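> the sequence isn't on hand, but the structure is:
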């Protein structure tokens, strides 16, 4: 299995899996719909107040003449909303997975069952699973912020701020979206968060092939809701494919063969 096409194929297969099983599709939509209501409200508030935040954040432009003052402040407001959308794509998945943990655990296990069986898992209780999921999601969010904030600042740089930086933003979002979605399946195989990130970093083309198209699809209205069940199914398939590569025993640091891209 090689490259970007691997992740893209797993994404497509996951969507086909759930859309071929309407009961599981409807089952997986419930947590995504709950999260959608929360996020729509938050993004509306952000959009309504982005102009005020731009004025507060750019006091140095108070005495600037037209067109520079409105250009800077409108640009800042647009970047703020864009950053909010990108952050929403990442955190939407994390929040939806936390809300829907029992839903998506069952969905992922069903996918594994149809593909030849799932590992025994970690033997944790429901509340322990929730605690681990929240902890892992917060750690992923911290990593995203450490990368997103510098990218946001670089968005003001002429030319690269409108070309290279958005592309890097999609790549970062796609990678960590894959980290979030594969968390349950890889956790069942005994890989802690750091090992999961290391595994996906070594198979970066596959991780981006899965995550970047999904980020773009999630930007379509209601795309994140409709595609979330299939994203979970596809991430399970991707996890199975990656975990099938040579590795040491789970729980002792997975050293996965890098493979070719």
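It's in. Since we're looking at a predicted model, the values are computed, not measured.
> drop to CA atoms for contacts and neighbour counts, all remaining ones
Noted.
> and the longest helix for the protein?
helix 22-57 (DSSP state H).
> quick check: buried residues in that one?
For helix 22-57, the neighbour count (16 or more other C-alpha atoms under 10 Å) marks 24-25, 27-33, 35-36, 39, 46-47, 50-51, 54-55 as buried.
> another one to put next to it:
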């Protein structure tokens, strides 16, 4: 449990580390703008569509709508708002990561230089670096969906389906967020996806604690956009501080 707690508070502690290094903040400007555009667009489109849909099916949009129609509309809006958060989260950890991968790589690389106090021997060139970063994100997305879709289908089971699906979905999200943000230094070392997964699971409680905190950070609007670069830096720092690589 000590490892879980250490991993959980690590992203929070990393905010101070991140702000102490202006170059990390500078590297974050472009991905920050991209993430604002992606998240904002998906949020606005999804929310507007669902609010219009709610108004139509409850009839609350008419002039002489009954009180129960207004109440039903409010309840549906709450449900739809939570649904929008889920949609935005899924888009944020897939589309957002894919598009910003090369920029997040710069944040991770500079963090590694600070933590290890060494120059990084990784001279693959800008375009190959971008290709490797995007390829790594693409493989993770395929892995993510290949697990998430079967978990979602558990909802079809009677009685326990929804509880089982929700529980497994949350636990898998903890794991995937750990994999996602610990990934950058592993990609630079040309780890296969299988080796990345084995590396993350070699410190199960530490990884799950870290992934748990990151999950909540990535789920909350505005906070997720602002703290995503911090999580990239935190994942790299944790990877070297806790010597994940020595376990493989």
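Yep, it's here. Computed from a predicted model, the values in this text were never measured in an experiment.
> ok so, going back, mind giving me the packing neighbours of the next helix or strand after the longest helix of structure 1?
Using DSSP states H and E, the helix or strand that follows helix 22-57 of structure 1 in sequence is helix 68-99. For helix 68-99 of structure 1, the packing partners by 3 or more C-alpha pairs under 8 Å, 6 or more residues apart in numbering; DSSP states H and E come out as helix 22-57, helix 126-154, helix 164-181.
> closest to residue 78 of structure 1 out of those helices?
Of all the helices and strands packed on helix 68-99 of structure 1, helix 22-57 sits nearest to residue 78 of structure 1, with 7.8 Å by C-alpha to C-alpha.
> how far does that closest one sit from the chain's center?
15 Å (C-alpha atoms, centre = their mean, to the nearest Å).
> how many residues are close by residue 137 of structure 2?
25 (other C-alpha atoms under 10 Å).
> OK, contacts around it?
94, 97, 98, 101 (C-alpha atoms under 8 Å, 6 or more residues apart in numbering).
> quick one: contacts for residue 164 of structure 2?
With C-alpha under 8 Å, 6+ apart, residue 164 of structure 2 has these contacts: 154, 155.
> residues near residue 2 of structure 2, how many?
Other residues near residue 2 of structure 2 come to 10 when the count uses other C-alpha under 10 Å.
> sorry, slip of the keys, the one I care about is residue 193 of structure 1.
21.
> so it sits against residue 138, correct?
No - look at residue 193 of structure 1 against residue 138 with C-alpha atoms under 8 Å: they stay out of range, at 11.1 Å.
> and stretch 150-170 of structure 1, end to end?
14 Å (C-alpha to C-alpha, to the nearest Å).
> next one: that stretch to chain centre, how far?
With C-alpha atoms, centre = their mean as the basis, the mean position of stretch 150-170 of structure 1 lies at 19 Å from the chain mean.
> what of stretch 75-89 of structure 2?
That offset, for stretch 75-89 of structure 2, works out to 17 Å (C-alpha atoms, centre = their mean).
> stretch 146-162 of structure 2 too?
The answer for stretch 146-162 of structure 2 is 21 Å, by C-alpha atoms, centre = their mean.
> in it, what's buried?
In stretch 146-162 of structure 2, counting by 16+ other C-alpha under 10 Å, buried: 148, 151, 152, 154, 155, 162.
> ok, which pair from those is furthest apart?
148 and 162 (13.7 Å).
> which residue in structure 1 aligns with residue 234 of structure 2?
Aligned by TM-score structural alignment, residue 234 of structure 2 pairs with residue 234 of structure 1.
> give me every residue that touches residue 54 of structure 2.
In this structure, residue 54 of structure 2 makes contact with 73, 76, 77, judged by C-alpha under 8 Å, 6+ apart.
> quick one: which of those is most hemmed in?
That'd be residue 73 among those, by other C-alpha under 10 Å, with 22 neighbours.
> residues contacting the helix or strand harbouring that one, please?
Assigned by DSSP H and E, residue 73 of structure 2 falls within helix 67-91. Helix 67-91 of structure 2 has contacts (C-alpha under 8 Å, 6+ apart) with 39, 42-43, 46-47, 50-51, 54-55, 58-60, 218-221.
> now, among those, which is nearest to residue 106 of structure 2?
Comparing the contacts of helix 67-91 of structure 2 against residue 106 of structure 2 with C-alpha to C-alpha places residue 218 closest, at 20.1 Å.
> identify the residue nearest the aligned partner of that closest one in structure 1 in space, chain neighbours excluded?
Matched to structure 1 by TM-score structural alignment, residue 218 of structure 2 sits across from residue 218. In this structure, residue 218 of structure 1 finds its nearest non-sequential neighbour in residue 224, 4.3 Å apart by C-alpha to C-alpha, 6 or more residues apart in numbering.
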